[in-house]
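Novice: Coordinates only, no sequence provided:
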């Protein structure tokens, strides 16, 4: 068995592997990043509790249509307002980009990228598969990411160069995988044609694979890091849906198609992540499905 403990105010990690204690040194993280990363976990936890209150009375929520298969509820707006207020209280010079409200420019160089409820369609239909997502970006690089599933009390988090954890346990993305012995997560955005996802599914089947869609891209990315899914492919994702998950996968030992985080904030883009055992195949499948 493997257990891991991060010490918030030190550079040390302690691993216990089969009762043998191993002391490791973390990347020399700037304190400004460590403080923000710890606060991101706290805020995600509080936001998750807040969101649960809405979920428990989901039948009475006000819901608006933003487009086909794209919704926003009063819960999304309220939870994002809460997260923004907490960030601004502790880091008033930081920028904020969220799904539901106007962006706030950064004066510190740090930008928080948030999705108050990723999986709104699930949320408004009382399906327990949704998350609170927070990423921290500086100079085009995601420095910290949090994906919190309050239904199952699972907190996926990572700091660049310091590994990824699920609650207090290290996340390790198993490299010993194959397309025929697991499931590939997929998603669809109404910002692109349906042709790409239709072609991708056919390719997955032709390669002997199987697909999974849970309508929360962030949760699927977290599941890749945890080894529950082989990988995840989507033609277009917004930054608030994917930046945190991409970092968590990368820090768990998985592989990620790298993009500039600032470009993703501005335009969104394709996302391909996976275990090292299947990543190259997934990228080739995405190239074939989404060509042109």
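Specialist: Everything's here; your move. The structure presented is a predicted model; accordingly, all values stated were derived computationally and were not measured. Residues are numbered from 1 along each chain as shown.
Novice: drop to CA atoms for contacts and neighbour counts, all remaining ones
Specialist: OK.
Novice: And the strands in the stretch 51-200 of the chain, which stretches?
Specialist: Under the criterion DSSP state E, counting those that start in this stretch, the stretch 51-200 of the chain contains strands at 63-67, 70-73, 95-98, 110-118, 131-138, 141-149, 154-159, 164-166, 169-170, 184-186.
Novice: So which elements touch the shortest one?
Specialist: With contacts defined as 3 or more Cα pairs under 8 Å, 6 or more residues apart in numbering; DSSP states H and E, the packing partners of strand 169-170 are strand 2-6.
Novice: Out of the strands of the stretch 51-200 of the chain, which is closest to residue 16?
Specialist: strand 169-170 (10.6 Å; Cα to Cα).
Novice: Please spell out which residues along stretch 191-205 are buried.
Specialist: For stretch 191-205, the neighbour count (16 or more other Cα atoms under 10 Å) marks 196-197, 200-201, 203-204 as buried.
Novice: Of these, which is the nearest to residue 175?
Specialist: The closest of the buried residues of stretch 191-205, once distances to residue 175 are taken by Cα to Cα, is residue 204, at 19.3 Å.
Novice: Below is structure B, check it against A:
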């Protein structure tokens, strides 16, 4: 099987499994009052049985269809493969909005080749939206091709900003202050993956978070790139794949401005 055929096969599969996983997650969301919520690193870092069961479902389906592929998921870690391809999955990105009844959460699925995201699929069950991209195939939202508008900038559009307990309040304050100082404005909806999808769709002009993990950003990075945007490289080979790194993605117009904020 050629590399192009392998990519096509996995792309079709990723879109289908994202929708199946999203339907499963949506059932949990609609019955969230019965979910047992646990905390991980701190009280804001939450996890539920929904996260774990959705990841288990995706892992099992990928192992059945592509047993030689590697797999990295937020809840159950890394399993090395030997095909040269690795699935990187966040079963529910935006667990805090999820458990609090907000719709800004998603299923994020990427496939990496040599550390580069070659497939990115993000399903947003509450909005019935499927973002999908693969190398050389462009990016789409519910089948409609996405392309970024170079006339959008920090001043006439919104920028997504992410934060977590790995980043000091002072650092977050400096980032927001720098963005406002450039005449920009910001939004944070609790899901970095979803905000990256919004960048690909042109709803946000860019997204920046000083510390993210691969499962939060790889699908979004593929989407933004295929929509015509650009992003900060994410070290994704060896141990670096398992560590947190800065994430920045935007249209071509504002990348330099956001890069300056990154170095503040």
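Specialist: Yep, it's here. On a predicted model such as this, the values are computed, not experimentally measured, just so you know.
Novice: TM-score them against each other, please.
Specialist: The TM-score (TM-score structural alignment, normalised by the length of structure 2) is 0.96; 261 aligned residues with a Cα RMSD of 1.3 Å.
Novice: okay if I get the strands of the stretch 51-200 of structure 1 as TSV plus mean neighbour count and distance to residue 50 of structure 1?
Specialist: Below are the strands of the stretch 51-200 of structure 1 laid out as TSV (neighbours: other Cα atoms under 10 Å; distance: least, Cα to Cα, whole Å):
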stretch	mean neighbour count	distance to residue 50 of structure 1
strand 63-67	11	18
strand 70-73	17	14
strand 95-98	23	17
strand 110-118	27	10
strand 131-138	27	10
strand 141-149	27	12
strand 154-159	26	15
strand 164-166	25	21
strand 169-170	18	25
strand 184-186	25	28
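Novice: Tell me which of those approaches residue 37 of structure 1 most closely.
Specialist: strand 141-149 (5.8 Å).
Novice: In structure 2, what sits opposite residue 98 of structure 1 in the alignment?
Specialist: The equivalent of residue 98 of structure 1 in structure 2 is residue 73 (alignment by TM-score structural alignment).
Novice: Remind me which helix or strand the aligned partner of residue 253 of structure 1 in structure 2 belongs to.
Specialist: Residue 253 of structure 1 maps onto residue 228 in structure 2 when the alignment is built from TM-score structural alignment. Residue 228 of structure 2 belongs to no helix or strand when assigned by DSSP states H and E.
Novice: pretty sure residue 228 of structure 2 contacts residue 149?
Specialist: No - contact status for residue 228 of structure 2 versus residue 149: not in contact, 9.0 Å apart, counting by Cα atoms under 8 Å.
Novice: Next, show the common contact partners of these two.
Specialist: Shared contacts of residue 228 of structure 2 and residue 149, defined by Cα atoms under 8 Å, 6 or more residues apart in numbering, comprise residue 251.
Novice: wait, residue 219 of structure 2 sits on residue 123?
Specialist: No - assessed by Cα under 8 Å, residue 219 of structure 2 is found out of contact with residue 123, at 10.5 Å.
Novice: how about the equivalent of residue 183 of structure 2 over in structure 1, what does it touch?
Specialist: Using TM-score structural alignment, the partner of residue 183 of structure 2 in structure 1 is residue 208. Taking Cα under 8 Å, 6+ apart, we find residue 208 of structure 1 in contact with 179-180.
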